[in-house]
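A.B. asks: Predicted model and sequence follow; I will ask about them next.
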Amino acid sequence: MSSAKRDFEQFVQWLHGQPRGIADDVKRLAHLVLANFDGVARTSNRQSQRAGLLAELCRRDLAGSLTDMPDIAANAAAQDWAWTRLNRLRVGPFRGFRQAEDFDLSRRITLMYGPNGSGKSSFCEALEYALLGSVDEAEATRLGADAYLANVHERRFVAPALSARDARGEVVNLRPNQDAHRFLFVEKNRIDSFSRLASRAPAERSALIATLFGMDQFNDFVGNFNDSMDAKLKLMSVKQRQLATARAGLTQDQQTLEREREAITALNLEDAALAAELPPDLGFDAMQAYIGTEQAPGRLQELSALIDRVQPALVGVSRAVADRRLTEATEKQTELDAREGQLRGKGDEISFQELYTAVSKLRKVDSATCPACDTPLAQVARDPFVKAVDGLAQLRELAELQTARNAARTTRDTASEALRAVVDRLRRFEDEELGDAAPARAPLQIEIASPWWTALQEPADGGATQFEKLCTAADRAELRDAETRTAADERAQRIRERDKLQGLKERAVAQASRRQQLTLLVDTARARVAAFDGQNAALIEEAEAERIEIELDMRIGVAYDAFLRLLRQYRDGLPAQLMAGLNESAMALYNDFNRQDRNEDKLAALFLPTSNAMRIQVAFRGSPERRHDALQVLSEGHIRCLGLAVLMAKATAIGAPLIVFDDAINAIDTEHRQGIRETIFDAQRFADTQLIVTCHSQEFIKDIQNHLLPAHRNDLQVYGIRPHGGDYHPVIHADPQIRSYLVEARAAINGMNDRGALAASRQALEMLSGRVWKWLINHDHGNLSISMRRPGAEPELRNLCEQLLSKARAAGFAHQDKAEVIECLRTLLAANAHVWTYLNKGTHEEEDREDFEPGVVELVVGTLERLDALVLGRAVAPQPVPAAPAAGA
């Protein structure tokens, strides 16, 4: 990857030339990469391979790496050419050449043709090695230069020897120079790769310019740097984290010791505040003693014992209540008796009421007879059912009296129940008072529906009634209830006091627990602080060592980030350097390549990218104000022409004395080859540039020879190359028999072969008539009227020449070569019919044909040579002056 290494060397030089200065660690890292370039280049960004390698290198050598500019071999600038033309190349053993082979490169044009696999690429790689010092393809295969360049049969290679001539014509041996010579090569592979970028995603087109100029290896080299080295750097230490964790605990211990006094003071204040809640303020310890414990009972236990005492139940009956209940029962019984008496006085009415009610109930909806005698109702004196209804209406007062009697009975029963409850309570109270001494007595016979209480009012022993005794008991019960209520109030107060003391006791226990916890925490912290350094001596030492490693890795990470940013900045700036000033010249070449396109489809402007983020943009003559992405609007063939135009414009811009076309013409479709051939070989744009072309197309080589100006054919060397015949060395033919038609015609005359001369002359006339026709078209006089014998037939050559002569004589058409063209065509048309038989149809084997007149044959060949010497369609193309790039270009 020597070309990538040379590009990186230029980056290092650029790094040292930055006006703002670059951090020393960035320079050290760049020098480390340069010193270990081959090893670094063999890694990729997969699984952070490159980051891992660089991390190891930096840990080992970064600190000792120098910041001064390293010793980089200086190459001459591209414009300082020490030679003007190649002279001779000796190659072999080398790649496909098993033996040494000499090539004469002293002519301005060297053409080499042969089938695939014959050795053309080995020839070009020999030139590449001699001019650049390396072969990019060797690096791309990762085989290594020795393995790639060695001839497989000889198992070795000898560095090709290349000589050239300087401006004084002296022979000099050329030395490799990457900087000066890298843009001398136009390779098929580069043009192919450039055209394929059109079908790729936009993100992949950033390598467009690098691919075209053969800097894709450097672009790949830069692209294989990981975005970050963090994955391979030690930025967080396990030991430091462990020590930090341990010291965090130690710090907490130290804080615990520092806050011990404060914590104790806070606890004392909380104790005092707690004791103050129990007046009088006894202090915390005295408060705990006052409250008491199970072992040392105090007020809390005393209150619990008092609260747990059983209190007598309330009787809830007084003398007044007993008297009131007796009076109410007596009164309600009296009212009931009065209502009963009233009803007994109306006994007959009650009977009638029952009768009328019974008769009313006997009637049905369809009753038609008397319920007593079955007499039809229509025959009785009075309807018994109607009489029953009237009778019930007359006895309404009786019904109301019965309702009042029932209500009086209900109130009497309620009063009886209330009195009975009072009597029961008082009798239970008496039994409770007597306890076990209570006499056995029959239960009181109480019937709710009768005035049972009259028995309580009868005199008993001692003359007092039972009711009076009950009232006396009620007086005692009332006194006891008063005592019970007082005791209940006292108990509730004791419960409140007990609950408060219980809460204080629990809070005091919690306070004591916190004090114990504080004591334990302080003692433990004091012990850990005292033992920390001894217990963690190894960890402290390991953490210190890792701290040094981390500081170095952080330094490496910072340097790497800055280095990568600058490296990518340099790479992204390469398009601006490579494309500077090429817009106009590349556009002119592109339009010349596509001279057959319609005028509106040619380019009005070309905007080559100045950064990797930009796209190649074009504007067409049909709409010059609109820009388009070239890779979107151009066909693959046009894209290939654009790539070739850019490469040739670059070579022209640096004043290259040589351009090597390594099978590049075969990368162009047939449609555009004529325009490219005419641009490169016919025009004067490259008249002072040595051209070396390899190609597998014999026809293309033949067309080059025929369309060269006669003066240029003497400065031409042609090599034919064929695969080996069994010795594994290619067969080389210097100046093989593929040459221009007129050269063959002249050689035939010199060899006294008139038939051969006319056969070559016919081919030359076909070529020259086409050239004259194009010349007329370029001057708006190319519309011809030609008759043909049948569809698809070729026009007769004489007919074509007559039409061309007629158009050349047209009035209003002026050109410096017009008179010579007319004279040549007129001379040819004046030749005898026997000659035109050959010129029209070619020569065929015929017996007893008359001989040709040597003078006529010479006239034909000489006239064609005169016509061929005219520039015509090979009009001199002016050298374009590169214009300043347009804004935004």
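C.D. replies: Great, that's in hand. Numbering: from 1, shown residues only.

A.B. asks: For the rest of this, base every contact and every neighbour count on C-alpha atoms.
C.D. replies: OK.

A.B. asks: State the distance from the residue nearest the centre of the chain to Leu564.
C.D. replies: The centroid of the chain falls nearest to Ala203 when counting by C-alpha atoms, centre = their mean (13.4 Å). Separation of Ala203 from Leu564 (C-alpha to C-alpha, to the nearest Å): 19 Å.

A.B. asks: ok, second structure coming up, stack it against the first:
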Amino acid sequence: MNNAIRNEFEQWIISLKDSSLNEIQTKLLNLLISNFDTILPLGTAKSQRAKKIAELIEKNRSTLAADFPLVSPNIGYSTDRINNISELEIGPFRGFNSSEKFSFDTNFTFLYGPNGSGKSSFCEGLEYALLDEIEEASAKRILIKDYIKNTSKQEGKKPIVYTKNGDRNEAVPVQANQILYKFSFIEKNRIDAFARITATTNSDQKDRIATLFGLDSFSDFVDGFTNNFAPQLTLEPKLANEFSESQKTNNENIAKLKEVNESIAVIAECWTTLFKEINNSDVSTKESLKIFLKGEDGVSGKIYELQQLKASEIQKDIVIENFSEIQEKVSGLIETSKTITKKLTEFQINSSDLNFNDLYSALIGIKDISADKCPACDTPLTQVVINPFQKAITEIEKLKSLSKLQEDLPSLCRSAVKDINILNIQINKVNTDITSMNIKEILVIPFVSDVEYIDIKNVPTWLPTLSEELNSVLNALPEITLISERISSFNLNLQEKRTEKEKVDTEIQKFEEYETRRVELSTQEIQLNKEKSEIESSISKFNEENSEKLVAIENEKLLISEFNNYIEAYDILIGNLKNYRDKLPVKLSFGLSEKALEYYNIINQNDPEFEKLDFLSIPSTPGDKIEIRFKGIKNKEDALHILSEGHIKVLGLSILLSKISNDNLGFIIFDDVVNAIDDDHRSGIAELLTTHPDFKTKQQIITSHGEQFINKLEHKLGASAASKLVRHYRFFPSDSIEYRGIKVSTGDTKHYILQAEENYTKNSLKDAASKCRQAVESLSETIWKKIIKERNINLTVKIRSPGFQPELSTVVDSLIKELKAIDPNTTIFNKLKELKEKYPWSILNKGTHEQDDLPEFERSDIKNVIEIIKEIDTGLFNFSLTTVVK
């Protein structure tokens, strides 16, 4: 059984291959499989297995492989399943002193003998040869080599099972394989255990099915893994506890360092948040933030700029009209200079006449005194070429316009001087605007030189220069269209500055808050880093002074952590293993309900109809019950609560047979199963095994301590089939042999007709007649059961006295009557009628009763009776009421 447990354990490991196992879980799997034989016999008593696993972990943890275990159940065994076995070579083995050979060249091999005659040794030989182990040896924890040892020879050999090579019909050894052949064995012990385990809980019902399928040993092995593994590994930090007082301050420092580091991390996040809030591409570090806010000199920077903006006066908008006014003013001055030039020229031309102004005035003054002669030469006026008085009057008139020039020129010059002053003021204003706009393509306008009017004489000294300068100013003036666009843009900028200035208080407050936060963060960071440095220094000093202890404590801590990982891995894996174990019975019994129901009813065919089932459900999930419903009843019941022990055994056998049918196994080995089933159901078992299409073609090796069951099997087959399909082996009882061991011989047929023929051949006519009577009794019972199953009839029979069986003669008469009513053309009817009418009934009676006065048997009569009985036997197998009942 050790191999079976190991195989199932390895099957579970394979089921984990696609799971996401961590390294520790994989290592633990490797530890369990590599030490399987060590932990197998240990259980939960005194925590033996748990302690051993803990010991193995401590010893091997550093060398355990982390790769998934390489397991292969039944490695080295053939995976080709055979459908029949031809021979068993056994001995010395258990009770077999010497080598024996058993041939299985027919469909049925019947082996019978009393308890203790060697049948169990025979079955264990097949078990060892086919499964590579013996369950009983494992259960008793006896080494297989000791268990199979024959006490007389003091040695034991592994039996060999052969099968026929399909191509050359040669006998070849069969390789053992638990997985392929374990369900070919049906054992009495399993059926008994299935019926006797209590079923008070769903878990108990699961255990029943596990026992039936031979999983109880694996289940017990799995139960050997405790659910409380943790106490087996050292989880208490002894070194750390002893050093705890010394380490308390250091632990406080470590905790404080953690807090400081967390605070530094928070400060770092605050810096990041501050950078994001400022949202300036040039600000990404603490230093760049400081320069941005306060400048490299600690004074300039954004805050200073905002303060300057708040204190600054923003110029008024530039007025485009200022440029137009200059143009107008220059144009006016040009016109004025032209007028001055013209008048000045005129004045200069006529200015010599001004010298005679007094003369002409004097002449006019003395005109009345010397009205008729020239006052200068006394020449009579009548004789002069030009009248001096008239000329004086004419010239005086001319000098009046020159006087006006003398008056106008100073006025014009003074006006020009004034306008020049005004123009220069305008030019200065415009130049200031041009400079503030900082437009390279627009040059500043040249000033006009200041002039001073003294008198008309000095006008020619500055008038030409003025004209040139005015033209320069005119040429320097930009185009109004160009300057207008630039002024509009500049004025818009000025407006934006005014708007910004209106917000400057809010901005100053915001950036001053940024600066406050910057300073606070810097201060906190400096303080925290200082504190961190001091704590790290203390920790470092502590570590240096206690380095060896700390290493030991750290190793202890790592070991405990590793042990905790193993505990977690153990809990997960063993939990998975137990879940796998719980699901196994369900997995193995999947899809068996329908067949099991059919087989159950066949085995119980002689029970009342209300004892039969029309529903059976084998659990499909762990925890479910085996549910049944009797015919004619609506309610479903828990089978293990309501069925008798005998019927539970029949149910167990039905489930095992349905497993064989479902898995399409080619041969079945029954280990004295009939001992587990009560007498009432053995006929149904014989019917199922010999006539049902699922089994009648399978190879069956059946051991039984009771010859009656073998008899039933042969009679279910019929005489013709039994003679061809059955091989017998008889085990002698131990009190009939002269030495310790097992004695086997080829057995005799148990079919009454075949026994009658054998006795007839030996000329033992009385024994032949006796077997003929027994054959008629068996056939009559079979015919009676067939009829009563389909037709509700009562046979009229005679019984000599209470407790006696009905007289055979009256049973046959009643059967003849009923068969005639059913169909008078059947072989059974005609041959029974012939048996009763043609031959004296005393032939059958003489074979049974001891009477001295009876005449000798006629050999021909015995032969003819045997032939009639054989025809009835053959006809019975071809007789079906469903084809004849109207």
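C.D. replies: Alright, I've got the coordinates. Note that this is a predicted model, so its numbers are computed, not measured.

A.B. asks: Have a look at how far, on average, whichever strand or helix holds Asp179 of structure 1 is from structure 2.
C.D. replies: Element membership for Asp179 of structure 1 (DSSP states H and E) is helix 178-181. After superposition onto structure 2, helix 178-181 of structure 1 sits on average 0.5 Å from its aligned residues (mean C-alpha distance after the TM-score superposition for structure 1).

A.B. asks: just how off-centre is that helix within its chain?
C.D. replies: Computed by C-alpha atoms, centre = their mean, to the nearest Å, the separation of helix 178-181 of structure 1 from the middle of its chain amounts to 40 Å.

A.B. asks: So which elements touch it?
C.D. replies: helix 120-132 (3 or more C-alpha pairs under 8 Å, 6 or more residues apart in numbering; DSSP states H and E).

A.B. asks: May I see the buried residues of the helix it packs on?
C.D. replies: For helix 120-132 of structure 1, the neighbour count (16 or more other C-alpha atoms under 10 Å) marks 120-132 as buried.

A.B. asks: And the helices in the stretch 551-700 of structure 1, which stretches?
C.D. replies: For the stretch 551-700 of structure 1, the helices defined by DSSP state H, counting those that start in this stretch cover 583-593, 630-633, 636-653, 670-677, 698-707.

A.B. asks: before we move on, which element is Thr163 of structure 2 in?
C.D. replies: Going by DSSP H and E, Thr163 of structure 2 is in strand 160-164.

A.B. asks: for that strand, packing partners?
C.D. replies: If contacts are counted by 3+ C-alpha pairs under 8 Å, 6+ apart, strand 160-164 of structure 2 sits against strand 87-90, helix 119-131, strand 171-173.

A.B. asks: on that earlier part again, what does the helix holding Asp179 of structure 1 contact?
C.D. replies: 3, 6, 75-79, 131-133 (C-alpha atoms under 8 Å, 6 or more residues apart in numbering).

A.B. asks: now do stretch 69-79 of structure 2
C.D. replies: Contact with stretch 69-79 of structure 2 is made by 6-8, 10-11, 13-14, 26, 29-30, 33, 175-180, as judged by C-alpha under 8 Å, 6+ apart.

A.B. asks: in that stretch, what's buried?
C.D. replies: By 16+ other C-alpha under 10 Å, the buried positions in stretch 69-79 of structure 2 come out as 69, 73-74.

A.B. asks: Find the nearest non-adjacent residue to Leu402 of structure 2, please.
C.D. replies: Distance criterion C-alpha to C-alpha, 6 or more residues apart in numbering; nearest residue to Leu402 of structure 2, sequence neighbours excluded, is Phe347 at 6.5 Å.

A.B. asks: wait, I meant Gln205 of structure 2
C.D. replies: In space, and not counting its chain neighbours, Gln205 of structure 2 is closest to Ala199: 5.4 Å by C-alpha to C-alpha, 6+ apart.

A.B. asks: give me the number of residues near that neighbour?
C.D. replies: 18 (other C-alpha atoms under 10 Å).

A.B. asks: Confirm for me that it is in contact with Leu640.
C.D. replies: Yes. In this structure, Ala199 of structure 2 is within contact of Leu640 by C-alpha atoms under 8 Å, at 6.5 Å.

A.B. asks: what touches both of the two?
C.D. replies: Gln205.

A.B. asks: wait, is Gly169 of structure 1 part of a helix?
C.D. replies: No. The assignment for Gly169 of structure 1 is coil, going by DSSP: H, G, I helix; E, B strand; the rest coil, so no helix is present there.

A.B. asks: got the contact list for it?
C.D. replies: Counting by C-alpha under 8 Å, 6+ apart, Gly169 of structure 1 has no contacts.

A.B. asks: Relative to Trp83 of structure 1, how far out is it?
C.D. replies: Distance of Gly169 of structure 1 to Trp83 of structure 1, computed by C-alpha to C-alpha: 9 Å.

A.B. asks: ditto for Ala421 of structure 1
C.D. replies: From Ala421 of structure 1 to Trp83 of structure 1 the distance is 145 Å (C-alpha to C-alpha).

A.B. asks: can you check Leu574 of structure 1 too?
C.D. replies: According to C-alpha to C-alpha, Leu574 of structure 1 stands 27 Å off from Trp83 of structure 1.

A.B. asks: hang on, the earlier thing: give me the mean distance between the strand holding Thr163 of structure 2 and structure 1.
C.D. replies: In the superposition with structure 1, the average deviation recorded for strand 160-164 of structure 2 is 1.1 Å (mean C-alpha distance after the TM-score superposition for structure 1).

A.B. asks: Next, the angle helix 119-131 makes with that strand.
C.D. replies: 70 degrees (axes from the mean of the first three to the mean of the last three C-alpha atoms, to 10 degrees).

A.B. asks: What residues in structure 1 pair up with strand 160-164 of structure 2?
C.D. replies: The aligned range for strand 160-164 of structure 2 in structure 1 is 161-165, by TM-score structural alignment.

A.B. asks: what does stretch 345-364 of structure 2 give?
C.D. replies: Against structure 1, stretch 345-364 of structure 2 falls on no residues (TM-score structural alignment).

A.B. asks: Quick check: closest non-adjacent residue to Ile655 of structure 2.
C.D. replies: Ile655 of structure 2's closest residue in space is Ala596 (C-alpha to C-alpha, 6+ apart), at 5.1 Å.

A.B. asks: What lines up with that neighbour in structure 1?
C.D. replies: By TM-score structural alignment, Ala596 of structure 2 lines up with Ala586.

A.B. asks: what do you get for Tyr580 of structure 2?
C.D. replies: Aligned counterpart of Tyr580 of structure 2 in structure 1: Tyr570 (TM-score structural alignment).

A.B. asks: Can you name the residues that contact its match?
C.D. replies: The contact partners of Tyr570 of structure 1, by C-alpha under 8 Å, 6+ apart, come to Phe11.
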